[in-house]
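Peer 1: predicted model and sequence follow; I will ask about them next.
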Amino acid sequence: MNQEEKLPVIDCDVHNGFRSNHDLFPYLDDTWKSQALLRGGGLPLGGGLPYASPIGNKRKDANPPSGLPVGADPDYMIKQLIEPFNVEYAILCSDSMIAVSSFADADYAAAMCRAYNDYLIAEWLPKSPTFKGLLCIATQDPIQAAREIDRIAPHPDIVGVSIIGGSRMPYGQRFFHPIYEACQRNDMPLVIHPGAEGSGIFNPPTAVGYVSNYLEWHSCLPQTYMAHLVSFVCEGVFEKYPDFKVVLSEGGVTWLPPLLWRLDKNFKALRASTPWLKRLPSEYVRDHCFMTTQPIEEPDNPKHLKMMFEMFDAENMLLFSSDYPHWDFDDPTKILKQFPLETKRKILSENARALFKL
């Protein structure tokens, strides 16, 4: 085994699944159990992908021998992901649960998040010291969400707060600020993950409306992140909360440099509209924002990706993610081959170690 194959990995986007449709029921009080049953008797989840993938959402080889659903068997996850790829920590994010923010009923969504967080702490995090968790909140009611952050964040194996990219307004707007205040108060980064844009109460998944298929939806996800990122900066979130950090997960990478060029250029002419900003927008992004590698753009000419990395502080802003067990899983031994060893070390583990305080 060569030196590069021994590099430790902190995987910042691992999706833990549910064993059955009733996994969360023990963590719900009777009122919300009844509501969940009225909604079909299955998992009390929200949203989901508004467009079906023609190749499914999971790796075919990720089906556990135990017969449990994909992603629901922690022992098989350890065998298939943790051990072969030298994963030091796997940060668990339930992409199904964070979609509860697409429900119209804010109290129901908040109850589901409380149940999931208790379930995560009781039934996943004790399975391995490798597992760390992102607590789930619903964005419909930021005051309730802030209370949930305060309740769960002190747990030593909870390392961040997760929400979904789908929304009814850009995330920089002051409606959401109680969430960011709670994140800063508890020293928790906010991780934004895609998955339900265009469903439930959310706005359409693109700036011009709804698309027709999964290919279009998946390709246009950076639009969501562009809007949220510009909103965070221009609404002064990073001035108001100077220690607050944001992770843009699973939304691509190479769209960032041209967006920042455009934002900096426009700020120089239009800064009177944002008098609270004291620095260039790109400087706020560099100091407060991170991105995950998966699904990393892979041009035919690898030199082009390297050039894009040189256009922003990729070495310090990128976090490795595999997206296990989804179909577009990234193997940490295969990506970033053209980059120096120390750059790979930072992206594969050290940036995440510092951000999540592992």
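Peer 2: That came through fine. What you see is a predicted model; the values in this text were computed from it and never measured.
Peer 1: contacts and neighbour counts: CA atoms only from here.
Peer 2: Will do.
Peer 1: what residues sit buried inside the helix or strand L259 falls within?
Peer 2: Assigned by DSSP states H and E, L259 belongs to helix 256-270. Buried residues in helix 256-270, counted by 16 or more other Cα atoms under 10 Å: L256, P257, L260, L263, D264, F267.
Peer 1: for the nearest residue to the third one once chain neighbours are set aside, give me its contacts.
Peer 2: Sequence neighbours aside, S282 is the residue nearest to L260 in space, at 5.6 Å (criterion: Cα to Cα, 6 or more residues apart in numbering). For S282, the contacting residues are L260, W261, L263, D264, by Cα atoms under 8 Å, 6 or more residues apart in numbering.
Peer 1: buried residues, the helix or strand hosting S282. List them.
Peer 2: Using DSSP H and E, S282 maps to helix 281-288. Using 16+ other Cα under 10 Å as the burial criterion, the residues of helix 281-288 that qualify are P281, S282, Y284, V285, D287, H288.
Peer 1: any idea of the angle the helix holding L259 forms with helix 281-288?
Peer 2: Angle of helix 256-270 versus helix 281-288, following axes from the mean of the first three to the mean of the last three Cα atoms, to 10 degrees, is 130 degrees.
Peer 1: for comparison:
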Amino acid sequence: MNLSAEEKNRYARHLILPGFGMEAQLKLKAASVLVIGAGGLGSPLLQYLAAAGVGTIGIIDPDRVSSSNLQRQVLYGEKDLGKLKVEAAKERLLDLNPHITIVTYPQVFDKKNAMKILSEYNIIADGTDNFPTRYLVNDACVLAGKPYVYGSIFRFEGQVSVFNLLLQDGSRSPNYRDLYPTPPPPNQVPNCAEGGVLGVLPGIIGAMQANEVIKIISDTGTPLAGKVALFDAAHFTQHTLRYKANPAIKIEELIDYEVFCGLPAQEQLPSIDAGAFKAMQKRGDDFVLLDVRTPPEYEVDHLGGILIPLGELSDNWHQLPNRQLIVVHCRSGARSAKAVALLQEKGFSQVYNLEGGINAYRDLD
């Protein structure tokens, strides 16, 4: 494998970089990286990997670009609204660097497809924002023997680490379960849609992730294996903590990660898809629509439902009629699934989750 004259010119600053040079650049060209999630973290991560010359980049994300993404997901613009994120990302990345290959997966990353997709890549980088997927990514990487470059953000704070890295002695570095053996209680740590995030923060953390990926591929510097970097954008402080592997933790198979994280298994919940729900509206069926997003989200776009944020539902469920059909929705269907499970516990028998949330509903327009 060699670089063309145009590639040598493109990567000139890498080629003259002491300790990097042609050997490292060729390693980048030969490498394949899967990025799970093309949102806030995925936007800078993907752009820097593409610009650096990583030869094959896989992108998995089922969502479409919405206007609320543009505050932090700088991979996209107004012209991309409504497009699948993976397709909009591919177009932008190939414009940035036509010498690479982009593979897209417009689907959810789950335990059914995880091992097959991971098998095609050298390194896995996680840009997701929920605990079930993080544990799934970690366990799949451990079982597949793949290094996992982790990043997470919340409001003004972010974290970066490298899990399951192959070390010189043939062992693997600690994994996500060594750092976080058990997930937090449900609803204790909201995602960005619920808790908000400073727009520039995913740019910082995503760039850090890209840095770790490039270091691993090129065998440059010291990766964050066995260490987690904590960054606070509000006070501009950074700390690096060390952690060790826990020999008592064994990962032998993929499990039900929603249940592991204390969430309802969505396939076991009563649900309705966006098309059927729209048909109900057109027929004028008698039902109550419950929106469990936050007030700021509701102000941006809503379907006219009753607004009771998920975090307030346990104290306000009595406002809902128990004997009437209730359809619950959020942005993507995750929070509404929790709400349906909560209402079932309170004795509601005719409550349904809107699959895909308001995103799926708007996709029908």
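Peer 2: Thanks, I have the structure now. What you are looking at is a predicted structure, and each value in this text was computed from that prediction instead of being measured.
Peer 1: just give the TM-score of the two.
Peer 2: Put the two chains on top of each other and the TM-score (TM-score structural alignment, normalised by the length of structure 1) is 0.27; 166 aligned residues with a Cα RMSD of 6.8 Å.
Peer 1: thinking again about what came up before, dump the contacts of S282 of structure 1 into CSV; add distance to E216 of structure 1 as well.
Peer 2: Listed next are the contacts of S282 of structure 1 as CSV, based on distance: Cα to Cα, whole Å:
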residue, distance to E216 of structure 1
L260, 24
W261, 26
L263, 25
D264, 29
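Peer 1: and P142 of structure 1, how many neighbours?
Peer 2: P142 of structure 1: 20 surrounding residues under other Cα atoms under 10 Å.
Peer 1: on that earlier part again, between the buried residues of helix 281-288 of structure 1, which is nearest Y180 of structure 1?
Peer 2: Using Cα to Cα, H288 comes nearest to Y180 of structure 1 of the buried residues of helix 281-288 of structure 1, at 12.3 Å.
Peer 1: do you know how far that closest one is from Q184 of structure 1?
Peer 2: H288 of structure 1 is 12 Å from Q184 of structure 1, where distance means Cα to Cα, to the nearest Å.
Peer 1: F232 of structure 1 now?
Peer 2: With distances taken as Cα to Cα, F232 of structure 1 is found 15 Å from Q184 of structure 1.
Peer 1: what about these two, which has more around it?
Peer 2: Legend: neighbour count by other Cα under 10 Å for F232 of structure 1 and Q184, higher for F232 (22 against 17).
Peer 1: hmm, that one is touching E239, no?
Peer 2: No - F232 of structure 1 lies out of contact with E239 (Cα atoms under 8 Å); the separation is 9.8 Å.
Peer 1: burial count for T31 of structure 1?
Peer 2: Close neighbours of T31 of structure 1, defined as other Cα under 10 Å, add up to 10.
Peer 1: please apply the same query to V300 of structure 2.
Peer 2: Count around V300 of structure 2 with other Cα under 10 Å applied: 9.
Peer 1: contacts only, for it.
Peer 2: With contacts defined as Cα under 8 Å, 6+ apart, V300 of structure 2 has no neighbours.
Peer 1: for I358 of structure 2, see how far away it is.
Peer 2: 12 Å.
Peer 1: over to E157 of structure 2?
Peer 2: When Cα to Cα is the yardstick, E157 of structure 2 and I358 of structure 2 sit 28 Å from each other.
Peer 1: what's the longest helix in structure 1?
Peer 2: helix 106-123 (DSSP state H).
Peer 1: and that one, what does it pack against?
Peer 2: Contact analysis of helix 106-123 of structure 1 by 3 or more Cα pairs under 8 Å, 6 or more residues apart in numbering; DSSP states H and E lists helix 30-38, strand 131-136, helix 142-152 as its packing neighbours.
Peer 1: nearest to K344 of structure 1, out of those?
Peer 2: strand 131-136 (21.9 Å).
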